[in-house]
Structures are given as C-alpha cells and as structure tokens.
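Asker: this one's sequence-less:
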C-alpha cells in the first residue's frame, strides 16, 4: 500500500503539465471584481493542465478595445485578449474562442452588473483614427518606456504618477495625435528623451535627470499605432484646452 501511495505521489509531482510556470493575466478592475476570472481560469487549467492566474503584471492582457483578439462582451464593452508569441498563451486564446470556452464564459452569472456574452459583432475603428504600425509592439514599448510615469492600462494601473495623465486620458484629448507625435518636444520629455535621427544629443553639461528614454522612429510609430486603437477615457463634457 505504501508503495502504491509513493508511486502516486511521484506521478503527481512529476506531472509536466502542472509543473509548468503559471501564466499571468491582467484584466480591468470591473472584470476582476465580477468574479469571471475565478470562474473560467480554474476550468481552463483543469482541462489543459496550464495554470493561468490573475496578475496585474501578467504576460497576457484583457482590455476594452483593440489591439488583440475580441473574446467576450459585457454591456457595450468588447474585451480583447492580447497575448505574446507563446504556445500556452495561444492555447488559452483558442480555448476562449472555442464553443467550450464561450459556454464557460456565458455560464457565469455575476452577482452585480450585466452578464458576459461570447457572441457579439465587432465594429472596426474608423480609418481616420487608426495609425498604421505594430500596435502590439507599441503596447510593450509604452509599458517599458512610458509606464514609469503614465498608466498605460490594467497592467500598470497602480504604478503611474498621480500628477501624470494616463494614456486613456491623453487619448481623449482632441489633439492627442499631435501630442504623441511630438511628445519628445513637450516638457518634461526633452530633458531625458532621444529619438534616433530627430532629436539633438544631450548637452554634456546638462545630463538627463533620470534614466534616458531612447527610441527609434519605427518604435515611435509603433507607440502611435497602439495609442490610436486604445479606448479613450470618458471625461464627460468636452475638454477646454488653454
């Protein structure tokens, strides 16, 4: 009997499917608070042996609006899943898009608010707003370089500076495109920002006060592409700029 129990224990602990490193999933506060993740993530893990956990700094990101794969809807919001080029993350996305995954999402009954639906139609963003470029790369660059001060999304919503507007707030401004295209010339950015082939080198007598932000023109284009497709914050009445 002891031999059987020992073999069973060794089998469980040696199982490759459960010994893999867990994958983090960052989600908006309303989704996390609803309890949906506690409903779907254990079911996916039980089915596949791939452990996905809620994590504000996760490699996978759920967010309202593109970029990413639209996976479910609540009220008027369509949530998109953004993943990296990784097999287990792709499997989670495929599961959410499968009939089983959709039924799992729709079987969840939140105690408050609207139910979630996995059956919906997406509407492409107006071409006049979308900027061509690698939006997924732009999201990563934004988190790395701009996330030190700005809230980019749910991944770093607790890390931005209180005096610094989030990307969603900046996106809501009528001149958001001009602001992002020329951000390196707007204070306080010139003192620590270099855009390859555009900005002049730092003055040796006035070094950057913080770790410098270094970007190529292609990387700046990627950030612009990302910002062009994120959802703008609802600020109520139109902004009056001075």
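Answerer: Arrived safely, thanks for sending. Since the model is a prediction, treat every value here as computed from it, not as a measurement.
Asker: Could you use CA atoms for every contact and neighbour count after this?
Answerer: OK.
Asker: dump the residue contacts of residue 138.
Answerer: 219-227 (C-alpha atoms under 8 Å, 6 or more residues apart in numbering).
Asker: Of those, which is the most crowded?
Answerer: If you count neighbours using other C-alpha atoms under 10 Å, the busiest of the contacts of residue 138 is residue 227, which has 28 neighbours.
Asker: Go ahead and confirm that one touches residue 171.
Answerer: Yes. The criterion here is C-alpha atoms under 8 Å, and residue 227 meets it with residue 171 at 6.9 Å.
Asker: Check it against this one:
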C-alpha cells in the first residue's frame, strides 16, 4: 500500500498538469444523460494530463447554441463549447476540434438515442445582408480590430474567444447601437483602445496590455454601418416571470 501511494506521489509530482485542480465543464441535461462526457473526458485527460470533469459550476460550458466553437451534433442540435482565456481550456477545445477528438466523439455509442457526430456543416449565425461600400469597409475594420476576440462572421468563426459574444449576438441586444457607439468606454476596451480625438493618451505608467486598437470616428461610423447589416442571432424568447 505504501509503495502504491509512493508511486502515485511520484506520478503527480512529475506531471504538474495532473496535480492541478480539475477543470469543470457544464452541459445541458441531454448531453449529461447521454454519457458522452464520461466517454471523452477521461480520454482527453489520459492524452494530455489535464483533468476535465463534468461540473455544472465549471468555467467551461457546452451549450445547445452559440456563441462558442461548434464541437459535435446530435439530431438537429449543434453543441458549442464556450471557454475562458485559459491555456488549459484552449487545449481542451483544440483537442475536441482535432481529428483525434472528432474520432473520439464519433466512437461513442450511446445506450439510448442517436449517436453524436463531429462532422457537420455549420450555418453561420452572422448572416450579412448586401452592404454598401462603407459597410464593406466596416467589415474589414471589424475583422482587423475586433476579430481577435469576437466572431465577426463566417470568415473568423473559429478564431474568436469562446467567452466573448459574437457580433450577431451583440446585434440581437436591444441596446446594440449604444454598445457599439460607446464600446471604447466599456470594459475591457479602455485599457487598449484609442479613438482619435476622443480618448486621452495612455498613461505612460499604464501602457496597453496588448497591441493597441487605434481607430478614427470615421472608422467607427463604418463599423456601425456594417453591424447594422448583420443578421441578429436568435436568442430565444425573453424569460417570463410570474
């Protein structure tokens, strides 16, 4: 018994990832009941040494709609993985989207119901109506300045941060225009955004933590034209309170 405990201690000390706190991933009831998480999570942990467990309070979430990265499909539902800006969570996402991750998903045979598929065509939520020259410029500016965090449309649907709302989701909010007009004043944008003639220069003692985003009011106006042409995501009916 002592020898077994000693071996376990040596394994954990030699593998920092395994000794770290497990990452939790929440999921809808139909996913949790299917057993697919019990199939894929241990295989990911064995492959990478990063423990991921089913946990409704976890920082990662598998949801029946975007935003997030589409990872598998069952029936007519495409499930999306939402993660935070964390290297271990990004490793899990990348594994799920890899060939081995997809084969692992499709290798699961549920006791009840249809199998899961990791091979499907995603219809982008951010459909764009025909736009004019100004809105086309706004699309380019959005991809250049905002695409590193937000999904702008089909062009960068795999590049945005899972925890950051897409433009189509933001467009569905009733105050979307105010949000975009004043984005530079809304966190976390003030830390790295400069609007010519509007925002003050960065404090030399508190420089931008990332490559600064610098635009003009004309640029912002073009972005607003583009966002106005983005088809809003369907966020479902509002909650009804009794």
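Answerer: All right, it came through fine. None of these values were measured; they are calculated from a predicted model.
Asker: Got a TM-score for the pair?
Answerer: Scored against TM-score structural alignment, normalised by the length of the first structure, the superposed chains reach a TM-score of 0.55; 167 aligned residues with a C-alpha RMSD of 4.1 Å.
Asker: on that earlier part again, tell me which of the contacts of residue 138 of the first structure is nearest to residue 67 of the first structure?
Answerer: Nearest to residue 67 of the first structure out of those is residue 226 (C-alpha to C-alpha; 7.3 Å).
Asker: Which residue comes closest to residue 81 of the first structure once chain neighbours are left out?
Answerer: By the measure of C-alpha to C-alpha, 6 or more residues apart in numbering, the closest residue to residue 81 of the first structure outside its immediate chain neighbours is residue 62, 4.7 Å from it.
Asker: do the same with residue 37 of the second structure
Answerer: residue 54 is the one closest to residue 37 of the second structure (C-alpha to C-alpha, 6+ apart), at 6.9 Å.
Asker: List the contacts of that neighbour.
Answerer: Counting by C-alpha under 8 Å, 6+ apart, the residues that residue 54 of the second structure touches are 24-27, 32, 37-38.
Asker: Keep only those of these that are in strands.
Answerer: With strands taken from DSSP state E, the overlap with these comprises 24-26.
Asker: Quickly note the distance from residue 98 of the first structure to residue 79 of the first structure.
Answerer: In this view, residue 98 of the first structure and residue 79 of the first structure are 16 Å apart by C-alpha to C-alpha, to the nearest Å.
Asker: higher neighbour count, those two?
Answerer: The neighbour comparison of residue 98 of the first structure against residue 79 (other C-alpha under 10 Å) goes to residue 79, with 24 against 14.
Asker: Contacts only, for the equivalent of that one over in the second structure.
Answerer: Per TM-score structural alignment, the equivalent position to residue 79 of the first structure in the second structure is residue 79. Neighbour list for residue 79 of the second structure: 62-66, 70-73 [criterion: C-alpha under 8 Å, 6+ apart].
Asker: Which parts of the second structure are helices?
Answerer: With DSSP state H applied, the second structure shows helices at 2-14, 16-19, 29-34, 36-48, 87-97, 99-106, 133-145, 167-171, 176-181, 217-228, listed in chain order.
Asker: I'd like those as CSV, with distance to residue 195 of the second structure appended.
Answerer: Below are the helices of the second structure laid out as CSV (distance: least, C-alpha to C-alpha, whole Å):
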stretch, distance to residue 195 of the second structure
helix 2-14, 49
helix 16-19, 42
helix 29-34, 44
helix 36-48, 43
helix 87-97, 31
helix 99-106, 42
helix 133-145, 12
helix 167-171, 20
helix 176-181, 11
helix 217-228, 7
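Asker: Which of those helices sits closest to residue 235 of the second structure?
Answerer: helix 167-171 (7.5 Å).
Asker: for the closest one, packing partners?
Answerer: Based on contacts counted as 3 or more C-alpha pairs under 8 Å, 6 or more residues apart in numbering; DSSP states H and E, the elements that helix 167-171 of the second structure packs against are helix 217-228.
Asker: please redo it, this time with the cut-off set to 10 Å
Answerer: helix 176-181, helix 217-228 (3 or more C-alpha pairs under 10 Å, 6 or more residues apart in numbering; DSSP states H and E).
Asker: mind listing what's buried in the longest one?
Answerer: Of the residues in helix 217-228 of the second structure, those buried by neighbour count under the rule 16 or more other C-alpha atoms under 10 Å are 219-228.
Asker: which residues touch the residue positioned nearest the centre of the first structure?
Answerer: Ranked by distance to the mean C-alpha position of the first structure (C-alpha atoms, centre = their mean), the top residue is residue 61 at 4.0 Å. Going by C-alpha atoms under 10 Å, 6 or more residues apart in numbering, residue 61 of the first structure touches 24-28, 54-55, 68, 79-84, 153-155.
Asker: Which strand or helix spans residue 170 of the first structure?
Answerer: Residue 170 of the first structure is part of helix 167-171 when elements are defined by DSSP states H and E.
Asker: Show me how far that helix is from its chain's centre.
Answerer: Here helix 167-171 of the first structure is found 14 Å from its chain centre; the criterion is C-alpha atoms, centre = their mean, to the nearest Å.
Asker: Read off where that helix ends up in the second structure.
Answerer: With TM-score structural alignment applied, helix 167-171 of the first structure matches no range in the second structure.
Asker: Against which helices or strands is that helix packed?
Answerer: helix 176-181, helix 217-229.
Asker: and residue 43 of the first structure, which of these is closest to it?
Answerer: Set against residue 43 of the first structure and scored by C-alpha to C-alpha, these come closest in helix 217-229, at 31.2 Å.
Asker: Could you measure from residue 119 of the first structure over to residue 96 of the first structure?
Answerer: For residue 119 of the first structure relative to residue 96 of the first structure (C-alpha to C-alpha), the value is 12 Å.
Asker: Please tell me how far residue 6 of the first structure sits from residue 17 of the first structure.
Answerer: 19 Å.
Asker: again with residue 31 of the first structure
Answerer: From residue 31 of the first structure to residue 17 of the first structure the distance is 27 Å (C-alpha to C-alpha).
Asker: And for residue 181 of the first structure?
Answerer: In terms of C-alpha to C-alpha, residue 181 of the first structure sits 45 Å off from residue 17 of the first structure.
Asker: Cool, thanks, talk later.
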